[in-house]
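1. from the sequence below, what's the structure:
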Amino acid sequence: MVYNLLLVDDEKPIREKLINNTDWTGNDYQVFAAADGAEALEIIKNKGIDILVTDIQMPKLSGMNLIEKARESSSQLKVIVISGFAEFEYAQKSIRFGVNEYLLKPFRSKKLLEVVNKARDELIEEKNNEQRLASLRAEMSSYINENKLNSIYNWLIDDQFFQHQSLIMDRIDLNAVLKRGSRDDILKTVNKIIDELESVDLNREKLYVVLNNLILESFKIIKDLDYRVEDLLEIINKERIEKIDSENLKEIEIILKEFLLRLHDLISFNPDDKNQQIISEMKEYIAANYQDGITLSEMARKFNLSSGHLSNLFHEETGESFSDYLNMIRLNKAKELLKTTDDKIYQIADQLGFNDAYYFSSWFKKLVGASPTTYRDNINLL
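-> I've put the predicted structure just below:
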């Protein structure tokens, strides 16, 4: 199957590199390109785009505004944001737009292909889940009809409820929220669940199915972390759940927040020495892999934390942002190579993970105030 990929950047040289430096056709992608957000939005509306790769700062329509408007046309659209280091922290804060991945410029073409393929895998998995749910629904419907079961069971195969039940479970990632999210992420997740529940007509039986699925899925996640059953059962307020009124969503919201926050606290307690250990391991990983286009979201997955939490933790422990730290590591290495080797500029650029010498020179001059060649020729003066 061929997937439609849209590449958006207002800088023509960068846009052409995004298009031409990767064998998109050989990897089963049909590529579309746009020079600004407004043009990109028209393509999304007319071409059925599956994956969007967009810059942040663009004329006419910014990357963030493009993503927000694109969501109105396609809720399943996968989004990858690319940004310069000065914009990176801003891009990270835009998680509410449903961004799948962030890439910090500069990055290798193979890194872009890797994250695009990951987004495609997520699309495939979602499609497979939809098919499995449809098959399950058909099986339940057949069983209920063949056995002439009481009409009380009809809610199990009710079109509207089945659709919303599936959406609720698909749109929230309890595994990520409980293991890597912050307390604020928990509250946002519950708000999203309540919004979904408000959009469907629920009776008490239907509501119990939704809550049971959420609770069982939560238990499965932390059971995998080797917590005892007794620890889990103590967290549920059984009496309150049994008194749930399907019309009182505020009470349900309170119960879910209390339940998920207690689970989160149980599995995410990190004393100061643990935080220091995480940052130390991060620095070691960055030192060994800085040339491979490391992203904060990649590090978050590696260390089983949310991007927001890890960003805050890194700043608290080091006094600087992740993107600034990564840039300083690469800059110091660049200066070292310029001082101690006779390697050509393009060779140094390649060693540091830059796709081309031009971008490397522009990046270096922005940080140092002089081009790599000028720096090398005037090392003693500088």
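
2. from here on, contacts and neighbour counts on C-alpha atoms
-> Fine.

3. surely residue 88 meets residue 106?
-> No. Judged on C-alpha atoms under 8 Å, residue 88 makes no contact with residue 106 at a distance of 11.8 Å.

4. and residue 51, how many neighbours does it have?
-> By the measure other C-alpha atoms under 10 Å, the count of residues near residue 51 is 25.

5. for residue 52, give me its contacts.
-> Residues counted as contacts of residue 52 (C-alpha atoms under 8 Å, 6 or more residues apart in numbering) are 5-8, 77-80.

6. that's a helix at it, yeah?
-> No. Assigned with DSSP: H, G, I helix; E, B strand; the rest coil, residue 52 falls outside any helix and is strand.

7. measure it to residue 141 for me?
-> Distance of residue 52 to residue 141, computed by C-alpha to C-alpha, to the nearest Å: 38 Å.

8. here is a second sequence; please produce its structure as well for comparison:
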Amino acid sequence: MKTLLIVDDEPRTRLGIQKTLVAWAAGKYQIESAASGVEALEWLKTHPVHVIITDVRMPEIDGLQMLETLAARGPLPVVIVISGHAEFEYAKRSLQLGAFDYVLKPVDKSILIDTVQRAFERDSGRDRMDAMEKLVDPKLLEMGRDEARYSSSIKDAIAYIYDRLHDTVGMKQVAEHLHLNPSYFSVLFKEQTGVTFSDYLTRIRLQKAKELLVATRLPIWEIAEKVGYQTVKYFIKVFKDNEGMSPRQYRQQSLDADPSIQ
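-> I've put the predicted structure just below:
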């Protein structure tokens, strides 16, 4: 369950916001509160939070100082700032520090709920981005950036592999296509790409498999065939060895991370 934290030193405002959001959330989100920036920072050391609503004017540590401290710890949650008209400069500064939006006092219930709803949507968007980052092999990304510097032979080899990913393509077959000695091609490939041919082939097959697992409902055995594995048993073994989980577990984890898929 995702968590929202309300930080305000005024009990009436804090409890009023909490009561409104608890009724709106109807158990979908956990709504917590803190009576000061100091209390909030201490609580946040041991509790993950997805959205924060904070007043800008508070004793000891104000909302801006709290944001600065949180930013130094790591990525900020989605932050909504509460401010009065006379405190607009504070609200503007909070936006510069990375706050998502601000709500003016006195707090209008409908505006509050709309802003919180958009904040949770923003947080869900971050979840989807995190899932997409996990989908892409960082070594393949690095190779993609360096590809312009590869020789024409290596570029042709990579294109040839992509076109025949569903086949049981091997180094000897690619070397013959390029009219190169397999041993020479093996050294050349490692020298330019930084990975062995077999490592690259595994990475590119698993990359395609992960895309199919997330974007389609194809059965595992069919995905194994589409990425060049002759048996589903071997495909599952290779996948687990490299990803630390089975293809089925990877698919389920990806679905769980994307709240737009029910």
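
9. got the contacts of residue 52 of structure 1 as CSV, with distance to residue 254 of structure 1 columns?
-> CSV is the format used below for the contacts of residue 52 of structure 1 (distance: C-alpha to C-alpha, whole Å):
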residue, distance to residue 254 of structure 1
5, 41
6, 41
7, 42
8, 42
77, 32
78, 32
79, 32
80, 34
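
10. secondary structure class of residue 32 of structure 1, three-state.
-> strand.

11. got it, and residue 6 of structure 2?
-> The three-state label given to residue 6 of structure 2 by three-state DSSP is strand.

12. what range in structure 2 matches the strand or helix carrying residue 232 of structure 1?
-> Element membership of residue 232 of structure 1 [criterion: DSSP states H and E] is helix 229-233. Using TM-score structural alignment, helix 229-233 of structure 1 corresponds to no residues of structure 2.

13. now that helix, how far from the centre of its chain.
-> Relative to its parent chain, helix 229-233 of structure 1 has a centroid offset of 31 Å by C-alpha atoms, centre = their mean, to the nearest Å.

14. ok, which stretches of the stretch 101-250 of structure 2 are helices?
-> Under the criterion DSSP state H, counting those that start in this stretch, the stretch 101-250 of structure 2 contains helices at 109-135, 138-146, 152-163, 171-178, 182-193, 197-215, 220-226, 232-243, 247-257.

15. quick one: the shortest one aligns where in structure 1?
-> Alignment note (TM-score structural alignment): helix 220-226 of structure 2 is unmatched in structure 1.

16. which helices and strands does that helix pack with?
-> helix 197-215, helix 232-243 (3 or more C-alpha pairs under 8 Å, 6 or more residues apart in numbering; DSSP states H and E).

17. in the first one, what's buried?
-> The reference is to helix 197-215 of structure 2. By neighbour count with 16 or more other C-alpha atoms under 10 Å, helix 197-215 of structure 2 contains the buried residues 197, 200-201, 203-210, 212-214.

18. mind giving me the packing neighbours of that helix?
-> In terms of contacts (3+ C-alpha pairs under 8 Å, 6+ apart), helix 197-215 of structure 2 is packed against helix 109-135, helix 182-193, helix 220-226, helix 247-257.

19. now for these, which one comes closest to residue 240 of structure 2?
-> Of all these, it is helix 247-257 that lies closest to residue 240 of structure 2, at 7.4 Å by C-alpha to C-alpha.
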